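Peer 1: please find the sequence and the predicted model below.
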Amino acid sequence: MSELADREISALHDALDDEYQAWATYDQVIADFGEVMPFMNIRDAEARHIEALLVLFRHYGLAIPDNDWPGKVPRFASLLQACEAGVAAEVANAALYSR
């Protein structure tokens, strides 16, 4: 049984889903444009964020949802568009954690 309130569990799920989406987005950019910086480093950072959240899921005995984002994220026509989308996603990510 979890020691967390429903609101806290929901927040963990929202955070993990956001990190899954970010990882899949940066992974798609790398698939489309090759091993380009800064996307390699950012994808690695997203993987660390995911792992940190998974530690919490395990600690509290929560079922770990699958990452359903691969293949469902946008693709970009250029690295510039990918960078612009990445900035917007990181701003949204900060708002999620502020909430």
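Peer 2: Nice, I can see it.
Peer 1: going by C-alpha atoms from here, please, whenever you check contacts or count neighbours.
Peer 2: Will do.
Peer 1: secondary structure class of residue 65, three-state.
Peer 2: coil (DSSP: H, G, I helix; E, B strand; the rest coil).
Peer 1: ah, wrong one, I meant residue 72
Peer 2: Assignment for residue 72 (three-state DSSP): coil.
Peer 1: now do the contacts for the most centrally placed residue in the chain.
Peer 2: Centroid-nearest residue in the chain, with Cα atoms, centre = their mean: residue 19, separated by 1.5 Å. Listed by Cα atoms under 8 Å, 6 or more residues apart in numbering, the contact set of residue 19 reads 46-47, 49-50.
Peer 1: for it, pull up the helix or strand it's in.
Peer 2: helix 6-33 (DSSP states H and E).
Peer 1: okay, now the one to match up with it:
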Amino acid sequence: MSHNKIGLRQISWSFWVVIMLCWTAFTHAQEAPFGALGSKANPPQSIEQAMNFAIQDEYLARAEYQEIIAHYGSVKPFTNILQAEEQHISRLVALYQQLKLPLPVDNAKDHVMLPSSIRDALSTGVTAEIDNIAMYDRFLTMPQINDAAYTEVKQLFIALRDASKKHLRAFEKGVAQYD
């Protein structure tokens, strides 16, 4: 009889360990929204929030392309677009400084998943640029964006969106080489 009690306690303990592991995984998955997908799931209510999502997404693109280049070598268009992402980040950082806003921490590497092939990486680039363009399009519909205080933010969002359209074409061309 005591053997059954120990067995039930062990099962009960194991059950709670499994529950806690699942809860940890669930709460980890529920972390703050990040980048373009985060802005879609949790639309920004202020220009500062939009800028935070924008720089997160630019950080994410840079981190993804750095990881792809580190793993697969200096492959175009990743090398070219990586340089553009650096410029995008620099422009956003300058705008943060101008507006005296706190710069978000760059933890994009925590969100990077290495694609299993160059073709998959190019396809990931297509998806990322589509999401990025859609993000900037959403930001450009925010009523606050037309406030004179945010003229430079609006201009930068337009420039970054238009650059993403060029990146999209480059990634689509790359994918087409594998079809």
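Peer 2: Nice, I can see it. Note that this is a predicted model, so its numbers are computed, not measured.
Peer 1: and the counterpart of residue 121 of the second structure in the first structure, how many neighbours?
Peer 2: In the first structure, residue 121 of the second structure lines up with residue 82, judged by TM-score structural alignment. Residue 82 of the first structure is flanked by 20 other residues according to other Cα atoms under 10 Å.
Peer 1: for the second structure, what's the longest helix?
Peer 2: helix 2-29 (DSSP state H).
Peer 1: I'd like the next helix or strand past that one.
Peer 2: Following helix 2-29 of the second structure toward the C-terminus (DSSP H and E): helix 35-41.
Peer 1: mind listing what's buried in that next one?
Peer 2: By 16 or more other Cα atoms under 10 Å, the buried positions in helix 35-41 of the second structure come out as 35-40.
Peer 1: what's that helix aligned against in the first structure?
Peer 2: Mapped onto the first structure using TM-score structural alignment, helix 35-41 of the second structure covers no residues at all.
Peer 1: who touches that helix?
Peer 2: 32-33, 50, 52-58, 60, 131-132, 134-135.
Peer 1: before we move on, what about stretch 63-76 of the first structure?
Peer 2: 17, 20-21, 24-25, 28-29, 32, 54, 57-58, 82.
Peer 1: in TSV, list these along with distance to residue 76 of the first structure.
Peer 2: Shown next, in TSV, are the contacts of stretch 63-76 of the first structure (distance: Cα to Cα, whole Å):
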residue	distance to residue 76 of the first structure
17	21
20	18
21	15
24	13
25	10
28	9
29	7
32	8
54	29
57	32
58	35
82	6
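Peer 1: filter those residues down to the buried ones, ChimeraX style.
Peer 2: Remark: buried members of the contacts of stretch 63-76 of the first structure, expressed as a ChimeraX selection using 16+ other Cα under 10 Å:
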select :17,20,21,24,25,28,29,54,57,82
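Peer 1: what helix or strand does the aligned partner of residue 54 of the first structure in the second structure sit in?
Peer 2: Using TM-score structural alignment, the partner of residue 54 of the first structure in the second structure is residue 93. Here residue 93 of the second structure, judged by DSSP H and E, is contained in helix 78-99.
Peer 1: closest to residue 170 of the second structure out of the buried residues of helix 35-41 of the second structure?
Peer 2: residue 36 (19.5 Å; Cα to Cα).
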